[in-house]
Structures are given as C-alpha cells and as structure tokens.
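Undergrad: just coords:
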C-alpha cells in the first residue's frame, strides 16, 4: 500500500509578500465593536429613540440652567400681574399670584427630574444588591428574601407611598426617601431572575475554578452581564417616579411651598382651570412629554441592548 505522504519542499515562492490587491480581498470588512458600541450603533438607527434622547437632554439642561437664565423668580409674587395670558414677556402667562409660569415650569422640571433620577439611583443600588445576592445564594436564602419582596410587591405601591408620606410629612427629602423605599422591588426581581439564569454558565464555573470568591463573581461577572435588562428597567422606572411625585404633589403630600413641581403647578391651577386653562394645560403637557420621552427611549434601549427582544 502506497503511502499518501508527499514530500513537500519549501520554496521561496511560498513566502513571497502578498500584493495590495490580495490584502484588500482578504481583509475582514468593518471594525470590532464592544457591546456598548454595538448597542449605541443600533440605537442611533432608531430615529424615535434618538429624538426622545434629545428631548430628555434638553429637559435636563432646562432644569439645570433655565431658572438662572430667566429674569423672573419662581417664588416672587406680583398681584398686579396675576392671571396674565401668555404674551411676549410671560411666555406661559402668570398664575393667580402673578408668578411667571414659564420659570416655575422650569423649576418644576428640576424638582420632578431630580426625584426621578434619585429614585432610579436608589432603585438601582438596593435592587441590584438585594436581587443579585438572592439569586446567587439560591436555596433557603433566596426563598426568604424573595418572599419579603413578594409581600411588598403585593401591596399597591401608591398605598404605602401615601402612608409613608403621611407619616414622614411633606418635603423633597421625604419624597426621595419614600420613593427609594418603594421602588426597588421590581428591580430586585429582574436582577434575581437574570442572575439565576447566568450563575451556572461556563464562564462562572471557570471563575470559580480560578479561585474567585462569591463577591467577585457577583460584582465582576454576573451583574455586568445583566446590564442590558438593568439599564432598560432603570430608564422605565424614571417616568414612574416622576408621575408618582406629581400625584403626591397634586394631592398635597409632595414638596412644600414655595417650591414648585409639575404636580404642585397642576394643583394650584385646579381651582381656576375653567377661566385660565393654560395654567393647568402647560404643566400637564410637561409631565406627558417627559413620560412619553422616557418610555420611548426605554423601548429603544431595550431593542438596542437586546436585539432578540425586538418584535
């Protein structure tokens, strides 16, 4: 039986440099992108989400710098200018105490957005650590921790938010604390579910074999791989917190006078909305625009961060 081995002799032609045309043909098109770069590339293709992102950025800039640029003060009364219709001087008109509604809406944006972002940060911190620890430990620890979450989740959120505000009293700081206490349960359940689905993957077993402890595995391996769902949930929790704060202020349990959130402005305009509907319509529109922008941005982030969820 003849051997299939062929004696191969190297020649100089085997190692000759490739020409430029051959290099171009063999080149792999495109460039290597990280996870976040690829998500940003997909997000930029979504025109609605990018428009909503611009709206959110504009709202944040108005909330930060708007009250400083305006020549009117949000708290100064001028009864001679009470209930003025929108005009060249007062773009949104004035309220029953002669205060400029435009600057009060800008200041209200500062209060409402700060409540949304602070509640989201507290939600992220508590929910991430609580849900991540429960999912990683599993067993009895997971059962006990998640039964506590289920009990809190079964109570209507608005009910114990109102009860906490009644007990703690009005004030912006108390609004931060109340929403922080109430809003972390949903994040905890989502993070726990993601950790349960990932903790038995091969890269976690490799980390354990390399000697990584539980804290490092949770913070360096599990949570970073859940960031897609976490970011989407965080984005969608901001408009919920803004609406809750607006409702609390509307019923008189939110920020104290002379501070003005969008809910407070709606409450102030309620008595005279038949005669001066713009006083109610303008802050209500601000709430609607903000909530729509954040919700559509959250939908776009969901599709960008996890293309498999796209319908």
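TA: Arrived safely, thanks for sending. These figures come from a predicted structure and were not determined experimentally. Numbering: from 1, shown residues only.

Undergrad: Please make it C-alpha for all contacts and neighbour counts, starting now.
TA: Will do.

Undergrad: residue boundaries of the helices in the stretch 51-200 of the chain?
TA: For the stretch 51-200 of the chain, the helices identified by DSSP state H, counting those that start in this stretch occupy 101-137, 139-154, 157-168, 172-182, 184-198, in order along the chain.

Undergrad: Of those, which stretch is the most buried?
TA: Of all these, helix 101-137 has the most neighbours on average by mean count of other Cα atoms under 10 Å, namely a mean of 23.

Undergrad: who does that helix touch, helix- and strand-wise?
TA: Contact here means 3 or more Cα pairs under 8 Å, 6 or more residues apart in numbering; DSSP states H and E; on that basis helix 101-137 packs against helix 47-69, helix 139-154, helix 172-182, helix 184-198, helix 227-250, helix 262-269, helix 278-305.

Undergrad: again, only using 7 Å
TA: Using 3 or more Cα pairs under 7 Å, 6 or more residues apart in numbering; DSSP states H and E as the contact criterion, the secondary-structure elements in contact with helix 101-137 are helix 47-69, helix 139-154, helix 172-182, helix 184-198, helix 227-250, helix 262-269.

Undergrad: got the angle for it vs helix 184-198?
TA: Helix 101-137 and helix 184-198 meet at an angle of 40 degrees, taking axes from the mean of the first three to the mean of the last three Cα atoms, to 10 degrees as the criterion.

Undergrad: Distance to residue 27 for the helices and strands packed on helix 101-137 - can I get that in TSV?
TA: Rendered in TSV, the data for the helices and strands packed on helix 101-137 read as follows (distance: least, Cα to Cα, whole Å):
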stretch	distance to residue 27
helix 47-69	32
helix 139-154	50
helix 172-182	52
helix 184-198	35
helix 227-250	32
helix 262-269	56
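
Undergrad: of all those helices, which lies closest to residue 78?
TA: helix 262-269 (16.0 Å; Cα to Cα).

Undergrad: Now do that closest one: distance to the chain's middle.
TA: Average the C-alpha atoms of helix 262-269, do the same for its chain, and the two points are 24 Å apart (Cα atoms, centre = their mean, to the nearest Å).

Undergrad: ditto for stretch 73-83
TA: Taking Cα atoms, centre = their mean, one finds stretch 73-83 lying 35 Å from the centre of the chain it belongs to.

Undergrad: now do stretch 95-109
TA: What separates the centre of stretch 95-109 from the centre of its chain is 26 Å, taken as Cα atoms, centre = their mean.

Undergrad: ok, structure two:
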C-alpha cells in the first residue's frame, strides 16, 4: 500500500525541467553556489557599540543637534571671547560712560549738545531777556532787530513759558538736526588714539554707567553661569550616585531609613537655605580672607560667600532626585544573572556597584546630570538677580540683569542682551538634554 502511494505521489510531482520552464529560470538555477557567490551574498553586519548607536540616534534629532551647536557657540563666546577682546570685565574706560551700541560721533554729539543748550536757555528766558539776548547776538553780527522780529521773539518766549514744554530732549534735538547713529561705540580717549593711527576694538554692546564694556561682562557672566552649572551638576552626580546605589543595592531596612532621610530633605526650601547660608557664612569667609594672602584666600575672595553657599546647598539638598533615579535603576539591575554570578564568585557589594551596576545606569546618569546644569544656572542667576550671587566686581548674567533695571527706560539693551543669552542658554541645554535622554534610552531604539 505504501509503495503504491509513493508511485502515485511521484507521478504528480513535476521534475526540475518543468520547474525551470514554468518560472523562466536559467539552467544552472539549482546548482550549488560557489564560495565567491556565498561571500557576496552573506554580508556580516558591522558591530556597533552603545555610544556609537546613541550618537547615531542623537544625530537624527535635528532639534537636539541645533541646540548642541548653539550651546557650543555660547561656550566659545564665554571662554574664548574674553581672550580676543582687549578690555577687562572690571576695566573702566575713560569717556565711555553710558555708551550706546549705536552711538553718535563726537562732532555730532557736540552739535546735539549745542542745540539743546541753545533752545533750553532760550526757553527759560523771560520775553524781555530773550529780546535782549537776540539784540546782543544781532549787534555782534552788525545787524539790528526790527520791531516785528522783537515781537516774534517776545511771543515765542511767552508761549514757551506758558506751555511748560520749553525743555528740548536729546531725541528731539537729534530729530531736528537729522543726525543718524553709527554702529559700535568708542570713548573720547579711543577716538583720539584712532586719529593717531592706532587700532581700537569697538564696544559692540556699548558700555555701562562706569564705562565698562558690556560685551566682555556678558562673556564673563555667561562663563560664570556655565561653570557654576557644571560644578553643581558634578556635585549632584557624585553624592546622588553614591547614596542612591547604596540604598538600592542593600535594600531592606537600610533602604527604608535612607529614603526617609531623602523625604525629609525634599521638604526643605532650597532657596531659603542658600540665603541663610550666605548670611551666616559671610563673616566667617571675610575673616578667612583677612587671615592671609594664599591661593585659597584668593579663591574665596573671587567666588564670594554667596557663590560658595550655592555649592554647599547643592551638596546638601539638590542630589535627592539623582539618588531616587539611581536607586530605581539599581533595584531592577541587582536581580540580573550577572549580579548573582558576581556574588557567587565572592565579589563584595562595593565592587558589584562600581563594576556592574553603575556602568549599566550610565544612560540615566548622563541624562540626569546634563539636565541638572540648566537648573543650576537658573538658580545661580535668580540668586544673583536678588543680590545673593557673585560678589562685585565679578559679574554674572543675573547680576547684570539686576543692575540694568535702574536704567531700563533709558538703556533697555543692558537688560535685553544678558537676559536673551541666559534664556537661549537654558532653553538649548534643556532641548539637548531631552534629545540625549531619547538617544541613550535603549527602549527608544529605532
């Protein structure tokens, strides 16, 4: 029966020639492939590391890449810019007080001042005084005023006194004379040097009340903000990673006690602690500065008690979010087989945390640390705006915004320039941090 069935099925199966004819295949379609054909057909995929794969995903995020480029440009502006500009952040330039980014030449400024002085003096005269002054000016020229001209002068002087609008402003004088501003300002001393053939660097952002170049101060302010943000993020990383990894690895009562401490720290107002630390430590640091002239005293003098208080507050309070994130990752990873194998081989807890657990949390660590930088920059700028940041003459973007409020109506660019740089810096750091989080998360792999 079985043999009969094989014969029937065999008669139904087409032979190789029929298959080649039906599918229009060549005669050698079913011949074994050669070694060269096998090599060209089987292509080994190049292995890609975790960081290369993350970089590939990050490059696809255009918003994050644009934000990264802007952050790099701001970094060059802050760290390389002061080396190219010959002015110091605390250098007072003679004749450059309240210099606008778009200024008027000395000749034009003299015309404006003369016009204002002439019309304001005329407006403050009585009709009789105005006529006497006009007669004296006409007599000096060898002329004589007619009665009609005297009447006009009396009428104009009386109208100016009655209206109360005799005071001519600088804007009105500029409009009346038709004078246009020119880009980039120079002080009186610098213009004299330029007339002698010397090369002088312009004040692109103008100068403040004390004659200090605003662009250099903005560069130094951006540098201070970025250094404070990076240093605070590193402090948060070290303390948070150590605390969170110990809490998550040991678990049990150790984890319960450590997390209750974290919850207590969460309830403490950070800004209030910074203000209290700055007020309490200020006399201590002043006494320490006066005790000697070593490098440590110079560092304390440069930073100031308020900035040191910010670093202390970040070390005391701001690491709790980092520790919670690391703890959650450690609780998941410590149940993996490689951790069990490490324990079986006799590895201690510290070695397992350092060699096995923390390296596998590197994505979350890098992302959280980077997102901590804009938070620290904002905190420092906010405190500097309140007068609790860097000490004068050192500057930051927040302190520059605070100083600019007094002349907001007259010199609004002094507020807009540092505020714009601070806003763009924080925005781009947040956007790049979000893109970095997406790139380092394996679950979002595309």
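TA: Thanks, I have it. Computed from a predicted structure; not experimentally measured.

Undergrad: picking up where we left off before, for residue 39 of structure 1, which of the helices and strands packed on helix 101-137 of structure 1 is the nearest?
TA: Each of those has some distance to residue 39 of structure 1 by Cα to Cα; the shortest is helix 227-250, at 9.5 Å.

Undergrad: Look up how far residue 236 of structure 2 lies from residue 368 of structure 2.
TA: Spatial separation of residue 368 of structure 2 from residue 236 of structure 2 under the definition Cα to Cα, to the nearest Å is 10 Å.

Undergrad: how far away is residue 45 of structure 1 from residue 259 of structure 1?
TA: Here residue 45 of structure 1 is placed at a distance of 40 Å from residue 259 of structure 1 (Cα to Cα).

Undergrad: of these two, who's got more company?
TA: Set side by side, residue 45 of structure 1 and residue 259 give different neighbour counts by other Cα atoms under 10 Å, the larger being at residue 259 (17 against 12).

Undergrad: The more buried one maps to what in structure 2?
TA: Superposed on structure 2 with TM-score structural alignment, residue 259 of structure 1 falls opposite residue 394.

Undergrad: now that match, what's its secondary structure?
TA: With DSSP: H, G, I helix; E, B strand; the rest coil as the basis, the three-state label of residue 394 of structure 2 is coil.

Undergrad: Verify the contact between residue 99 of structure 1 and residue 76 for me.
TA: Yes. Between residue 99 of structure 1 and residue 76 there is a contact at 6.3 Å, judged by Cα atoms under 7 Å.

Undergrad: of those two, who's got more company?
TA: Per other Cα under 10 Å, whichever of residue 99 of structure 1 and residue 76 has more neighbours is residue 99, with 24 against 12.

Undergrad: Contact partners for that one?
TA: The neighbourhood of residue 99 of structure 1, defined by Cα atoms under 7 Å, 6 or more residues apart in numbering, consists of 74-78.

Undergrad: What count of nearby residues applies to residue 401 of structure 2?
TA: Residue 401 of structure 2 has 23 neighbours, counted by other Cα under 10 Å.

Undergrad: Would you agree it is in contact with residue 415?
TA: Yes. Here residue 401 of structure 2 lies in contact with residue 415, judged by Cα under 7 Å, at a distance of 5.0 Å.

Undergrad: returning to what we had before: out of the contacts of residue 99 of structure 1, which comes closest to residue 199 of structure 1?
TA: When these are compared against residue 199 of structure 1 (criterion: Cα to Cα), the nearest one is residue 74, at 52.1 Å.

Undergrad: who's in contact with the closest one?
TA: Residues in contact with residue 74 of structure 1, defined by Cα under 7 Å, 6+ apart, are 99-100, 103-104.

Undergrad: one more time with 8 Å, if that's ok
TA: Applying Cα atoms under 8 Å, 6 or more residues apart in numbering, one finds that residue 74 of structure 1 lies in contact with 67, 99-101, 103-104, 107.

Undergrad: picking that back up, between residue 368 and residue 236 of structure 2, which contacts overlap?
TA: Here residue 368 of structure 2 and residue 236 have residue 322 as joint contacts, going by Cα under 8 Å, 6+ apart.

Undergrad: Just give me the closest of the contacts of residue 99 of structure 1 to residue 245 of structure 1.
TA: Of those, the one sitting nearest to residue 245 of structure 1 (Cα to Cα) turns out to be residue 74, at 19.4 Å.

Undergrad: counterpart of the closest one in structure 2?
TA: Mapped onto structure 2 by TM-score structural alignment, residue 74 of structure 1 lines up with residue 89.

Undergrad: same check, this time on residue 186 of structure 1
TA: With TM-score structural alignment defining the correspondence, residue 186 of structure 1 maps onto residue 321 in structure 2.

Undergrad: So residue 436 of structure 2 is in contact with residue 367, correct?
TA: Yes. Using Cα atoms under 8 Å, residue 436 of structure 2 makes contact with residue 367 at a distance of 6.3 Å.

Undergrad: Neighbour count: the two, which is higher?
TA: Applying other Cα under 10 Å to residue 436 of structure 2 and residue 367 shows that residue 436 carries more neighbours, namely 25 against 20.

Undergrad: Ignoring the adjacent residues along the chain, who's closest to the aligned residue in structure 1 for the more buried one?
TA: For residue 436 of structure 2, the aligned position in structure 1 is occupied by residue 301, per TM-score structural alignment. Counting by Cα to Cα, 6 or more residues apart in numbering, residue 301 of structure 1 lies nearest to residue 232, which is 6.1 Å off, once chain neighbours are set aside.
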